[in-house]
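Trainee: Provided below for reference: sequence and predicted model.
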Amino acid sequence: MKPTTSFGQKIIQFFHILFPILITQIALSAIAFFDTNMSGRFGTADLAGVAIGTSLWIPIQTGLSGILIGLTPIVSQLLGKRRDGEVAYKVMQGIWLSLIVSLLVLVLGALALGPVLSFMDLEPSVRSIAFRFLGALSFGVIPLFGYTVLRSCIDATGQTRVSMFITLIALPVNVGLNYLLIFGHWGFPRMGGVGAGVASAITYWVIFGVALLFIFLAEPFKNLGILRKFHALSPAAIKEQLLIGVPIGFSIFFETAVFSTVTLLMSRFDTMTIAAHQAAINFASMLYMIPLSICMSLTILVGFEAGSGRLKDARQYRLLGIG
């Protein structure tokens, strides 16, 4: 990123940041889209099971990711203040927070998933697929939240095209693995909807690994020294990120929960109705990525300008984003 002097330059830089983020968000939501729709080609019960599993997972994933995204304005302000040497420490604290969040999700999921699904009035086959889908997906929780931290750092530097590139790698990997694991092609086990969970977990490990390569090998991340030195967990640094991230996380959680709650309410109906509803709601979920991407772009640009002390420029970006 660079300072801008005119409103026209701000418009160009805003869309330069926004467009890759929008592509990234659509690609990430497309993973759930392909999971449900490819499962639907295997069977109606599989589509319904994956739909229920996804509806339980997406609000939790996006809400907790929102907490971790709190790292973005912290890093962008440090860069605006030219305190680049502190970035690596903040990112390491973000990694610690992602591990804590991941372990909490895994423990609470292990305790609550069975009772929650039993409480819902689901057909036995749908309940079984939803349970096993989420069980398979859980193996990708740690790398997914770790990637969210690395992506927040990457985006905060203004290199949103890198995040876009990584996520665009994820999409064909996920679709290819779905093809192999859902339908059992090329000698792979025929797992149905559960295969979509396995495919997503593997995909999360892939994008985390690719993000690590960029962090270690590419500029400007290499010069920032990210993850090259161990830093112990700091409660003060974690608290700083939580103060920013928790409001973001709650906002995104309740916004995405609107979609998921309707799907869970639909569980009272038959399997065909659940499947039809999920196929339709996927498109509405993708449209939500437009305002979310604008918000993420503003977080980066306003943070950078505020950190540099250019509050007038920060206000202009605010007006541009709202417009």
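Mentor: Yep, it's here.
Trainee: drop to CA atoms for contacts and neighbour counts, all remaining ones
Mentor: Noted.
Trainee: in the helix or strand containing residue 278, what counts as buried?
Mentor: Assigned by DSSP states H and E, residue 278 belongs to helix 271-307. By neighbour count on 16 or more other CA atoms under 10 Å, the buried set for helix 271-307 is 271, 274-275, 278-279, 282, 285-286, 289-290, 292-294, 296-307.
Trainee: what segments of this protein are helices?
Mentor: 7-42, 44-69, 71-80, 87-119, 124-137, 141-156, 160-183, 193-217, 221-224, 235-265, 271-307, 311-322 (DSSP state H).
Trainee: dropping in the other structure now:
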Amino acid sequence: MRETKDLREKTRQFLTILIPILVTQAGLSLITVLDTVMSGKVSAADLAGVAIGSSLWTPVYTGLAGILTAVTPMVAQLMGAKRQKAVPYTVIQSVYVAGIISIAVIVSGYLLIDPVLENLDLEQKVAVIAKQYLICIGLGILPLFVYNVMRCFIDSLGKTRVTMLITLCSLPINFVLNYLFIFGNFGFPKLGGAGAGMASAITYWCICLISLYIVHKKTPFHQFRIFGTFYSFSFAESMKLLKIGIPIGFAIFFETSIFAAVTLLMSHFDTVTIASHQAAMNFASLLYMLPLSVSMTLTIVVGFEAGAKRFKD
């Protein structure tokens, strides 16, 4: 990120940050599309199970990940104010919050999956596949939220192309893992729709480890020495993050839950109807990524200017 003097420079910087974010968001949503499409090759029941499972998971994930996006304006403002030394502390506290959120999601899922699925009045086979899918996804919750913190840190420096490349790497990884776990190829267990959840969880571990390596080793991120100092958990700093992040999380949760709620309402119809609806909704959800990407870009550039107290900019 750098100071821009006129509209042309501002537009160029905005687009430079926006386009990789848009590709990243589309790529992340394509993981769900891959899960759905490849599960549909097994049976309509598997597709429907993945559809129900992802409809329960997506609003929860996007809402909670929205809380962690508070890292972006916080770090952007620190960079604008030239307070780089304060960045590692903020990022590490955010990792702690990501860990707490992960534990809360896993415990809540353990307690609520069965009652929620029972109330949806699904065919037995579809309900079982949805449950197995969610359990498998649960194995990747912690790395997914940690990755979100790393991604927000990287993006806040204006290096959105880096997270774009990480996401583009995740797509072939997810495709290969789906091929192995959904269909049981090369001696792997044939898990059907549940295999899509397992593939996604492993993919989340991969992108988390890649992002941690980049932050630790690559320029300009390694100069911050994010993991160079041990910081104990700070309740005050965590509350600062939550004060900004919770409203963001709620906003995104309600936006994405509109898509999910319709799928859950469809659960009262037959399996083929559920599967067909989900296939169509995958394309609609991709369109949502454009305004979301614009808002994420604005968060970065406005945060940078606000930190530098260039309020007119």
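Mentor: Nice, thanks for sending it over. Keep in mind that this is a model prediction, so the values were computed, not measured.
Trainee: mind checking the TM-score on these two?
Mentor: Once superposed, chain against chain, the TM-score is 0.99 (TM-score structural alignment, normalised by the length of the second structure); 313 aligned residues with a CA RMSD of 0.5 Å.
Trainee: turn the helices of the first structure into TSV, including distance to residue 1 of the first structure.
Mentor: Formatted as TSV, these follow (distance: least, CA to CA, whole Å):
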stretch	distance to residue 1 of the first structure
helix 7-42	8
helix 44-69	18
helix 71-80	9
helix 87-119	16
helix 124-137	36
helix 141-156	9
helix 160-183	10
helix 193-217	17
helix 221-224	13
helix 235-265	22
helix 271-307	8
helix 311-322	13
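Trainee: quick check: the gap between residue 212 of the first structure and residue 227 of the first structure.
Mentor: Using CA to CA, to the nearest Å, we find residue 212 of the first structure at a distance of 9 Å from residue 227 of the first structure.
Trainee: for residue 210 of the first structure, that is, sorry about that
Mentor: On the measure of CA to CA, residue 210 of the first structure and residue 227 of the first structure end up 14 Å apart.
Trainee: ok, residue 244 of the first structure next?
Mentor: 22 Å.
Trainee: the more surrounded of those two?
Mentor: Higher neighbour count among residue 244 of the first structure and residue 227: residue 244, with 19 against 16, using other CA atoms under 10 Å.
Trainee: and the more buried one, what does it touch?
Mentor: Taking CA atoms under 8 Å, 6 or more residues apart in numbering, we find residue 244 of the first structure in contact with 67, 70.
Trainee: roughly how far does it sit from residue 307 of the first structure?
Mentor: In terms of CA to CA, residue 244 of the first structure sits 15 Å off from residue 307 of the first structure.
Trainee: okay, now the nearest residue to residue 316 of the first structure once chain neighbours are set aside: neighbour count?
Mentor: What sits nearest to residue 316 of the first structure in space, not counting adjacent residues and going by CA to CA, 6 or more residues apart in numbering, is residue 7, at 7.5 Å. Look at residue 7 of the first structure: counted by other CA under 10 Å, it has 13 neighbours.
Trainee: which residue in the second structure aligns with residue 7 of the first structure?
Mentor: In the second structure, residue 7 of the first structure lines up with residue 7, judged by TM-score structural alignment.
Trainee: distance of its match from residue 309 of the second structure?
Mentor: 18 Å.
Trainee: so what's residue 186 of the second structure up against?
Mentor: Residue 186 of the second structure neighbours (CA under 8 Å, 6+ apart): residue 180.
Trainee: let's go with 10 Å and repeat that
Mentor: 179, 180 (CA atoms under 10 Å, 6 or more residues apart in numbering).
Trainee: from residue 176 of the second structure, how far out is it?
Mentor: For residue 186 of the second structure, the distance to residue 176 of the second structure - CA to CA - is 11 Å.
Trainee: for the closest residue to residue 295 of the first structure other than its chain neighbours, give me its contacts.
Mentor: Excluding the flanking residues, the one nearest residue 295 of the first structure by CA to CA, 6+ apart is residue 321, at 7.5 Å. If a contact means CA under 10 Å, 6+ apart, then residue 321 of the first structure has 11, 14, 291, 294, 295, 297, 298, 315 as its contacts.
Trainee: and the closest residue to residue 46 of the first structure other than its chain neighbours, how many neighbours?
Mentor: Excluding the flanking residues, the one nearest residue 46 of the first structure by CA to CA, 6+ apart is residue 193, at 4.8 Å. Residues contacting residue 193 of the first structure under the criterion other CA under 10 Å number 34.
Trainee: to which residue of the second structure is residue 193 of the first structure aligned?
Mentor: Match for residue 193 of the first structure (TM-score structural alignment): residue 193.
Trainee: my read: its match touches residue 133, true?
Mentor: Yes: if you go by CA atoms under 10 Å, residue 193 of the second structure and residue 133 touch, sitting 6.5 Å apart.
Trainee: anything in contact with each of these two?
Mentor: 46, 49, 50, 51, 53.
Trainee: biggest separation within the contacts of residue 321 of the first structure, which pair?
Mentor: For those, the farthest-apart pair by CA to CA is 291 and 315; their separation is 18.4 Å.
Trainee: gap between the nearest residue to residue 180 of the first structure once chain neighbours are set aside and residue 119 of the first structure?
Mentor: Nearest residue to residue 180 of the first structure in three dimensions, chain neighbours excluded: residue 188, at 6.0 Å (CA to CA, 6+ apart). Per CA to CA, residue 188 of the first structure is found 34 Å from residue 119 of the first structure.
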